[in-house]
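Engineer: sequence and computational prediction follow.
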Amino acid sequence: MIPALQTKYVFSLAIRVGTPIVAGDHGHGIRRIIPILGGEVFGEGIQGKIFPVGADFQTIRPNGFTELEAKYAFELDDGAIVYIENIGIRFGPKELLDRIAKGETVDPALIYFRSVPRFETGAEKYRWLMENLFIGVGARHPDRVEIAVHQVL
């Protein structure tokens, strides 16, 4: 018998972001680069700081469907460095997505924002991050992105 899919919340990311850099329509949508300015990592037994390095590389389709590809790193309070590559999608009613693109606040419950974060680290204590799958549930705010990271059991 195949076991039922379950998840467990492990930590959250609060990622401060800068003003989008718009590279224009490349034929498949509008390319935007969102600089990552820093942030926090927090959860039970996990605390740390997101480095002010990296970016979220987005393609926004004409209907507002957004493909996300963020790459950045964080340092945990015990000194462990973790690299993260987070691939995801964000979608919802076009008028709400347009408001998000303009930097306005939209109720996160009205937007489907999910991702698949992958981690790399040389810290033995956190090798489990590379040995499991995770799903992120996100919310976009004018100055930050918040992601609750859940381990797939």
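Structural biologist: Received, thanks.

Engineer: going by C-alpha atoms from here, please, whenever you check contacts or count neighbours.
Structural biologist: Noted.

Engineer: list the buried ones in the longest strand along the chain?
Structural biologist: Assignment by DSSP state E gives strand 30-43 as the longest strand of the chain. By 16 or more other Cα atoms under 10 Å, the buried positions in strand 30-43 come out as 30-42.

Engineer: farthest-separated two in the residues you listed?
Structural biologist: Ile30 and Phe42 (32.5 Å; Cα to Cα).

Engineer: re the thing from before, let me know the closest of the buried residues of strand 30-43 to Phe91.
Structural biologist: Scanning these for proximity to Phe91, where the rule is Cα to Cα, the winner is Ile30, at 14.8 Å.

Engineer: the structure to be compared is supplied as follows:
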Amino acid sequence: MTEPHPFLPKLEHAFTISIALSRPYWIKPAARGDMRAAIFAAEGVIEGPRLNGRVVPMSGGDYPLTRPGGVIDFDARYLLEADDGAIIYLQNTGFRWARSPEIAEKMRRNEPVSFDEYYMRVTPRFDAPEGPHAWMSQHVFVGVAEKVPNANRIHYFVVL
């Protein structure tokens, strides 16, 4: 058995964001040959040991690019409001892809699928005000996302 790498990062669950999404608006075919969409963050809830609050309704959304081969390249930006009233900017980039064409088709039809049937990860950046939430602008995070019908649930882990 090999020892873990001495620089192996430690992760700590910080919070989970559950986001209800608007219907997608498609640009197809887009000038680049890929398909682009706009999907807005209709509302959402933030729950966790390090942050609680809500997604500011319709404060932004995701502009995913669907690449040939079915990989979805995320670019989401919207606002969070902490329970203390602080406004926090969130930018998520990441990828989603299905582990089979059948699962991809189910996801396109917005049907439920099991978490292990697809890959969906994000790398967020936060712009938080000085004060109790400043730590968010000083750490790297990793998000593991769940696709649920008409919504996403993203579990955010801070890299220690």
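Structural biologist: Thanks, I have it. Owing to the predicted nature of the structure, the values given are computational and were not obtained by experimental measurement.

Engineer: follow-up on the earlier one: what range in the second structure does the helix or strand just after the longest strand of the first structure sit on?
Structural biologist: For strand 30-43 of the first structure, the following helix or strand on the C-terminal side (DSSP states H and E) is strand 46-50. Matched against the second structure by TM-score structural alignment, strand 46-50 of the first structure falls on residues 51-55.

Engineer: follow-up on the earlier one: would you reformat the buried residues of strand 30-43 of the first structure as JSON lines and include distance to Tyr9 of the first structure?
Structural biologist: Shown next, in JSON lines, are these (distance: Cα to Cα, whole Å):
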{"residue": "Ile30", "distance to Tyr9 of the first structure": "33"}
{"residue": "Arg31", "distance to Tyr9 of the first structure": "31"}
{"residue": "Arg32", "distance to Tyr9 of the first structure": "30"}
{"residue": "Ile33", "distance to Tyr9 of the first structure": "28"}
{"residue": "Ile34", "distance to Tyr9 of the first structure": "26"}
{"residue": "Pro35", "distance to Tyr9 of the first structure": "26"}
{"residue": "Ile36", "distance to Tyr9 of the first structure": "23"}
{"residue": "Leu37", "distance to Tyr9 of the first structure": "25"}
{"residue": "Gly38", "distance to Tyr9 of the first structure": "22"}
{"residue": "Gly39", "distance to Tyr9 of the first structure": "19"}
{"residue": "Glu40", "distance to Tyr9 of the first structure": "16"}
{"residue": "Val41", "distance to Tyr9 of the first structure": "13"}
{"residue": "Phe42", "distance to Tyr9 of the first structure": "11"}
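
Engineer: quick one: which of the residues you listed is nearest to Pro93 of the first structure?
Structural biologist: Nearest member of these to Pro93 of the first structure, counting by Cα to Cα, is Ile30, at 17.6 Å.

Engineer: what's the match for the closest one in the second structure?
Structural biologist: In the second structure, Ile30 of the first structure lands on Met35 (TM-score structural alignment).

Engineer: can you show me the helices along the first structure?
Structural biologist: 94-101 (DSSP state H).

Engineer: which residue ranges of it form strands?
Structural biologist: Using DSSP E, strands in the first structure cover 7-17, 21-25, 30-43, 46-50, 55-60, 66-76, 81-91, 112-120, 133-140, 144-152.

Engineer: and the ones you listed: which comes nearest Arg99 of the first structure?
Structural biologist: strand 133-140 (10.9 Å).

Engineer: one step back: can you pull out the residues in contact with the match of strand 46-50 of the first structure?
Structural biologist: Here stretch 51-55 of the second structure makes contact (Cα atoms under 8 Å, 6 or more residues apart in numbering) with 14-15, 17, 19, 41, 43-47, 78-83.

Engineer: the longest strand of the first structure vs the second structure, average offset?
Structural biologist: Taking mean Cα distance after the TM-score superposition for the first structure, the mean distance separating strand 30-43 of the first structure from the aligned residues in the second structure is 0.7 Å.

Engineer: ok, residues contacting that strand?
Structural biologist: The contact list for strand 30-43 of the first structure (Cα under 8 Å, 6+ apart) reads 10-25, 47-61, 72, 74, 76.

Engineer: before we move on, what about stretch 54-66 of the first structure?
Structural biologist: With Cα under 8 Å, 6+ apart, stretch 54-66 of the first structure has contacts from 28-36, 67-73, 89-92, 94, 97-98.
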